[in-house]
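S.K.: sequence and computational prediction follow.
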Amino acid sequence: MTEQRPFLFLDVDGPLNPWWAASRRRPAGYRALPMRPTGWEAPRPPLRVWLNPGHGPLLLDLGFRLVWATTWQAEANIWIAPVLGLPELPVVHWPRMHHQDPDGVHWKTRHLVATAAGRPFAWVDDEIGPTDREWIAHHHRGRALPHRVDPAKGLLPDDFATLRAWAAGG
């Protein structure tokens, strides 16, 4: 019953790739991987991405319908999903990226609420703030969990516990 599961809109950089930590020590369980998504072609050096392969099974076990909500867009299925052991996931296609919103919400917020179309969703991102939470609460008629992840740490056991409990209705 895939349609009845809530969406988990999943960002890459921050939650899965703790980019803030990238200039420091690699966190335990993470692999440093050189990647060349669109825009990172030679002669530019490869993009170093840190991913924890253990996150894939944990994400699949949460009880959500996983959806990429990242600037990587469909390339997340090429570069990120295989490392995590995830199947090809649906992708949120952004009408615009990195624009200023008139209400001060993150540029993803309105489009994710529109994509959810009243269905329950969680959103995991490192750029969620109080304005986004407030806007979602006033403009989304279903359950929603905008969940901020520290970009220096990525997804942690407590984040997975929070998401699992929320997906179960708790």
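M.R.: Noted; the coordinates are in hand. Every value quoted in this text rests on a predicted model; they were computed, and no experiment measured them.
S.K.: for the rest of this, base every contact and every neighbour count on C-alpha atoms.
M.R.: Noted.
S.K.: now the helices for the chain?
M.R.: Along the chain, the stretches classed as helices by DSSP state H are 55-60, 75-79, 81-84, 109-116, 130-139, 157-167.
S.K.: now the angle from the fifth one to helix 109-116?
M.R.: In this structure, helix 130-139 runs at an angle of 40 degrees to helix 109-116, with axes from the mean of the first three to the mean of the last three CA atoms, to 10 degrees as the basis.
S.K.: try this one next to it:
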Amino acid sequence: MARPLLFLDVDGPLIPFGRRTGDYRTFTDADLGNPLLGRVDPALGPRLLALGCDLVWATTWFEDANECVAPLLGLPPLPVLDFPDEPAAGGRHWKTERIVERAAGSPFVWIDDETTGADRARVANHHPGPALLHTVAADTGLTDGDLAAITAWLASCG
């Protein structure tokens, strides 16, 4: 069986927004060209790799995720999912269709801060394999609890 795919968003899950200005942890004060990059926790990279999935960027950062975010996490360059220019129908996220297409029936995890019940319904009705749409709180980003839930789900797929 192929390794599960893990579709990874940047804004929200990896770059938490905090509840208000300054209410987030900064991991570096180096001039990285984008002040938000200081919010990326480098400890998440090894933890994501340890999940045993093939990681794919599913973000509007596109190739910039490989240039700016991956090095902070200690990740190799990852495949980048492209998205259509038109908005999605039925209240679904605009990433949903491309993720289902790219997964092509393989098990997958989608980590994002904007998934909804409409996305879950679409995946359930159009993806024959196991899928976890894991919604991360954008104010805190990806947490130990999120990673534990994803690890448990992956173990159940087995």
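M.R.: Cool, got the structure. Note that the structure is predicted; figures quoted are calculated from it, not measured.
S.K.: tm score of chain vs chain?
M.R.: Scored by TM-score structural alignment, normalised by the length of the second structure, the superposition of the two chains gives a TM-score of 0.90; 156 aligned residues with a CA RMSD of 1.9 Å.
S.K.: tabulate the helices of the first structure (CSV), appending distance to Pro46 of the first structure.
M.R.: Written out in CSV, the entries for these read as follows (distance: least, CA to CA, whole Å):
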stretch, distance to Pro46 of the first structure
helix 55-60, 23
helix 75-79, 12
helix 81-84, 16
helix 109-116, 30
helix 130-139, 33
helix 157-167, 29
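S.K.: right, and the ones you listed - which one's nearest Val49 of the first structure?
M.R.: helix 75-79 (9.7 Å; CA to CA).
S.K.: check which helices and strands that closest one sits against.
M.R.: Contact partners of helix 75-79 of the first structure among helices and strands, from 3 or more CA pairs under 8 Å, 6 or more residues apart in numbering; DSSP states H and E: none.
S.K.: where in the second structure does it fall?
M.R.: Residues 64-68 of the second structure are where helix 75-79 of the first structure aligns, taking TM-score structural alignment as the criterion.
S.K.: just the residues contacting the matching stretch, thanks.
M.R.: Residues outside stretch 64-68 of the second structure that contact it (CA atoms under 8 Å, 6 or more residues apart in numbering) are Val10, Leu37, Trp57, Thr59, Pro76, Pro77, Leu78.
S.K.: and for Gly169 of the first structure, the neighbour number?
M.R.: Gly169 of the first structure has 8 neighbouring residues, counting by other CA atoms under 10 Å.
S.K.: and the contacts of stretch 64-68 of the second structure, which is closest to Pro84 of the second structure?
M.R.: When the contacts of stretch 64-68 of the second structure are compared for distance to Pro84 of the second structure, the smallest value, 12.3 Å, is given by Thr59; criterion: CA to CA.
S.K.: distance of the nearest residue to that closest one once chain neighbours are set aside from Trp110 of the second structure?
M.R.: If the residues on either side of it in the chain are set aside, Thr59 of the second structure comes closest to Asp9, at 4.8 Å by CA to CA, 6 or more residues apart in numbering. As judged by CA to CA, to the nearest Å, Asp9 of the second structure and Trp110 of the second structure stand 8 Å apart.
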